[in-house]
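Trainee: Just to be clear, the model below is a prediction. Sequence and coordinates:
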Amino acid sequence: MTPPNAPARERLDQEKLVVSALAIADAEGLAAITIRRLATEHGVTPMALYRHFRDKDELIHALADHLLESVPLPEPTDEPWDVQLRALFAALAEVLTPHAEVAPLIPRRILIAPGGLAIAERALDLLARAGFDTDRAAAVGNQALCSVVNLIPFDPATLNIQDLELREDRIRAKRAALARLSPRRYPRITAAADALTGCVIKENFLDLGLDLIISGLRGLPASAPARD
């Protein structure tokens, strides 16, 4: 049992600090996170947090690491490599979707955080099973993981209620701009104006993005093409 007069460093929990910082990032962006702000929210002095994080950079990295540790790694199955790789990418995307502000940090932590290393190892193993040589698997795996992460900021599911209202205003303005285009000069764009502006169905956005990534991997040669 913790004594009532225990020092702040014994009451602070690093995991709770990370969760608090993540909530700030989700609501206000990464720029809103400061050691002082987090200390104030926990009723301690900034010095108490420096016992857990050397600086803001280390705190920010801890957010990305926390998300990577949260990804439930799918169990290996007898399904084809592309089915398993899509499931791995979907698990990563599902964890990142509520945290669009932090998602761009993920590629830099993949080969550092234990959770990221587990994801990278599984992805490289599946690409090796697909026939990619070691260097090619590393290159396409890195590109594919970055592509998954880059889907997150554009997923309509990451928008909050205020953003949705702003989004509707922008859609109307974009639709009006397309309506002014010449159908003779831009027949395909004007014909698809509603689809282009009403754009992506929320439920299908990530599914379509993941399908495109996996389909692209299927069509790649197993080794890098020779260059002149």
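Mentor: Cool, got the structure. Residues are numbered from 1 along each chain as shown.
Trainee: Could you use CA atoms for every contact and neighbour count after this?
Mentor: Will do.
Trainee: pretty sure residue 86 contacts residue 216?
Mentor: No: using C-alpha atoms under 8 Å, residue 86 is not in contact with residue 216; the gap is 11.9 Å.
Trainee: Comparing the two, which residue is more hemmed in?
Mentor: Legend: neighbour count by other C-alpha atoms under 10 Å for residue 86 and residue 216, higher for residue 86 (18 against 12).
Trainee: Tell me how many other residues surround residue 120.
Mentor: 19.
Trainee: What distance do you get for residue 213 to residue 96?
Mentor: 17 Å (C-alpha to C-alpha, to the nearest Å).
Trainee: With residue 149 instead?
Mentor: As judged by C-alpha to C-alpha, residue 149 and residue 96 stand 8 Å apart.
Trainee: what sits in contact with each of the two?
Mentor: residue 103 (C-alpha atoms under 8 Å, 6 or more residues apart in numbering).
Trainee: Looking at residue 213 and residue 96, which is more packed in?
Mentor: Ranked by neighbour count (other C-alpha under 10 Å), residue 213 and residue 96 place residue 96 first, with 26 against 17.
Trainee: Quick check, the more buried one in contact with residue 152.
Mentor: Yes: at 6.9 Å, residue 96 and residue 152 qualify as touching, with contact defined as C-alpha under 8 Å.
Trainee: Now for those two: what residues contact both?
Mentor: With contacts taken as C-alpha under 8 Å, 6+ apart, residue 96 and residue 152 have residue 103 as neighbours in common.
Trainee: For the closest residue to residue 105 other than its chain neighbours, list the residues it contacts.
Mentor: Excluding its sequence neighbours, the residue lying closest to residue 105 (C-alpha to C-alpha, 6 or more residues apart in numbering) is residue 64, at 6.1 Å. Residue 64 makes contact with 102-103, 105-106, 109, according to C-alpha under 8 Å, 6+ apart.
Trainee: run the last query once more with 7 Å
Mentor: Listed by C-alpha atoms under 7 Å, 6 or more residues apart in numbering, the contact set of residue 64 reads 102, 105-106, 109.
Trainee: and the gap between residue 227 and residue 31?
Mentor: From residue 227 to residue 31 the distance is 43 Å (C-alpha to C-alpha).
Trainee: make that residue 105, sorry
Mentor: Distance from residue 105 to residue 31, by C-alpha to C-alpha: 13 Å.
Trainee: Please, where are all the helices along this protein?
Mentor: In the chain, the helices defined using DSSP state H lie at 8-11, 14-28, 35-41, 46-49, 56-70, 81-96, 106-109, 114-129, 134-151, 161-179, 187-191, 193-198, 205-218.
Trainee: how big is the angle separating the fifth one from helix 14-28?
Mentor: Regarding helix 56-70 and helix 14-28, their directions subtend 100 degrees when assessed with axes from the mean of the first three to the mean of the last three C-alpha atoms, to 10 degrees.
Trainee: Repeat that for the last one.
Mentor: Interaxial angle of helix 205-218 relative to helix 14-28 (the same axes, to 10 degrees): 100 degrees.
Trainee: In addition, the following structure is provided for comparison:
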Amino acid sequence: MDRQVSAQRVRLNREKVLRAAVALADDIGIAPLSMRRLAQELDVVPMALYKHVANKDELLDAMIDVIITEIDPPAAGPDWKDVVRRRILSARSVLLRHQWARQVLETRTNKTPGVLGYMDSFIGIFLDGGFSVDLTHHVMHAIGSRMWGFTQELFDEPAGQDSGPVQALDEATQQAMFQEMATRYPNVLQIAMASAHDEDGVVGQGCDDQFEFEFALDLLLDGIEKLRAQGWTSARAAAVG
């Protein structure tokens, strides 16, 4: 009875539910998040939530829309590369604050209003920067998940494992592993051991996460600018035209 009275006292709205869900996911991660757990956090009965979100799937979609509002809007300026770069790095900082968001972005297929608006703003940056529709189409494919501030890195460690490949092993076993790697995969070992560890990286432990991301992003943007300056057109678009 006390629980029902409490539910009536707490005035919920959709924004309050979503903000609480984001904060809870920040605290416990996305896997333990449930409608029941969120109801406990808000001190309401679970049924009170269903007036605002139909189920967990809708909740996850809406949570992404919430964090998208934290990404800086496109800056004003004639240099499209600078505008795109700043927006992508802003998105990356948002993922650092909400480390559950990458997993949700990778698994959700529903294009919510927030997601569509974010994509639309990127397309607008390119079109306003003098890109053809054809080049913009291919550029959006090339940028891919970088638009959200992450990529799948080459030397990522599997989730839940230590960043050092042999941290928990004794010295003799470490030496044996290094010797085996040096014999069979010398080039991989040379590059992997050159990695500077970054335990708090948004993409994963291993290399200097932020530097590698910006390095690849700048390479990509420079290449895109060359195509724009050349008036590049895909073979398919040229055939149609």
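Mentor: Alright, I've got the coordinates. As the structure is a prediction and not an experimental result, all values here were calculated from the model.
Trainee: So between residue 105 and residue 31 of structure 1, which is more surrounded?
Mentor: Set residue 105 of structure 1 next to residue 31 and count neighbours by other C-alpha under 10 Å: residue 105 wins out with 16 against 9.
Trainee: Now check structure 2 for the residue matching residue 214 of structure 1.
Mentor: Aligned by TM-score structural alignment, residue 214 of structure 1 pairs with residue 221 of structure 2.
Trainee: how deep is its match tucked in, by neighbour count?
Mentor: Number of residues near residue 221 of structure 2 (other C-alpha under 10 Å) recorded here: 19.
Trainee: and if you look at residue 141 of structure 2?
Mentor: Per other C-alpha under 10 Å, the neighbour tally for residue 141 of structure 2 reads 9.
Trainee: next one: residue 56 of structure 2
Mentor: 13.
Trainee: ok, now how distant is it from residue 111 of structure 2?
Mentor: When C-alpha to C-alpha is applied, the distance between residue 56 of structure 2 and residue 111 of structure 2 equals 16 Å.
Trainee: if we can go back for a sec, quick check: of the contacts of residue 64 of structure 1, which lies closest to residue 143 of structure 1?
Mentor: Checking those against residue 143 of structure 1 with C-alpha to C-alpha, the nearest one is residue 106 at 12.9 Å.
Trainee: Look up how far residue 93 of structure 1 lies from the closest one.
Mentor: As for residue 106 of structure 1, its distance to residue 93 of structure 1 is 11 Å (criterion: C-alpha to C-alpha).
Trainee: Equivalent analysis for residue 14 of structure 1, please.
Mentor: Distance of residue 14 of structure 1 to residue 93 of structure 1, computed by C-alpha to C-alpha: 25 Å.
Trainee: So which of those two has more stuff around it?
Mentor: residue 93 (22 against 16).
Trainee: quick one: contacts for the more buried one?
Mentor: Residue 93 of structure 1 neighbours (C-alpha under 7 Å, 6+ apart): 148-149.
Trainee: 8 Å - rerun?
Mentor: Shown in contact with residue 93 of structure 1 (C-alpha under 8 Å, 6+ apart): 148-149, 152, 206.
Trainee: Among those, give me the pair with the biggest separation.
Mentor: 149 and 206 (10.5 Å).
Trainee: center of structure 2, which residue is that?
Mentor: Nearest residue to the geometric centre of structure 2 (C-alpha atoms, centre = their mean): residue 102, 4.0 Å.
Trainee: Could you check how far residue 100 of structure 2 is from residue 121 of structure 2?
Mentor: For residue 100 of structure 2, the distance to residue 121 of structure 2 - C-alpha to C-alpha - is 24 Å.
Trainee: So between those two, which is more surrounded?
Mentor: residue 100 (19 against 14).
Trainee: wait, the more buried one sits on residue 25?
Mentor: Yes: counting by C-alpha under 8 Å, residue 100 of structure 2 does reach residue 25; the two are 6.8 Å apart.
Trainee: in stretch 56-74 of structure 1, what's buried?
Mentor: By 16 or more other C-alpha atoms under 10 Å, the buried positions in stretch 56-74 of structure 1 come out as 59-69, 71, 73.
Trainee: same question but for stretch 112-131 of structure 1, I mixed them up
Mentor: For stretch 112-131 of structure 1, a neighbour-count test (16+ other C-alpha under 10 Å) marks 113, 115-120, 122-128, 130 as buried.
Trainee: tell me the contacts of the residue nearest to the centre of structure 2?
Mentor: By C-alpha under 8 Å, 6+ apart, the contact set of residue 102 of structure 2 is 95, 150.
Trainee: hmm, 10 Å instead?
Mentor: 64, 92, 95-96, 145, 148-151, 202-203 (C-alpha atoms under 10 Å, 6 or more residues apart in numbering).
Trainee: Residue 55 of structure 2 touches residue 33, doesn't it?
Mentor: No: the pair residue 55 of structure 2 and residue 33 does not pass the contact test of C-alpha atoms under 10 Å, sitting 11.9 Å apart.
Trainee: Looking at the two now, which is surrounded by more residues?
Mentor: With neighbours defined as other C-alpha under 10 Å, residue 55 of structure 2 and residue 33 compare such that residue 33 has more, 17 against 12.
Trainee: can you pull the contacts of that one?
Mentor: Neighbouring residues of residue 33 of structure 2 by C-alpha under 10 Å, 6+ apart: 21-22, 24-25, 27, 56, 60.
Trainee: before we move on, what about residue 178 of structure 1?
Mentor: 172, 186, 189-194, 196-197.
Trainee: hmm, try it at 8 Å
Mentor: 189-190, 193.
Trainee: Nearest to residue 166 of structure 1 among those?
Mentor: Using C-alpha to C-alpha, the contacts of residue 178 of structure 1 come closest to residue 166 of structure 1 at residue 193, 19.2 Å.
Trainee: related to what we said a few turns ago, neighbour-wise, which of residue 149 and residue 206 of structure 1 wins?
Mentor: Applying other C-alpha under 10 Å to residue 149 of structure 1 and residue 206 shows that residue 206 carries more neighbours, namely 23 against 20.
Trainee: Would you mind measuring from the more buried one to residue 68 of structure 1?
Mentor: Between residue 206 of structure 1 and residue 68 of structure 1 the computed distance is 18 Å (C-alpha to C-alpha).
Trainee: Could you do residue 201 of structure 1 as well?
Mentor: 27 Å.
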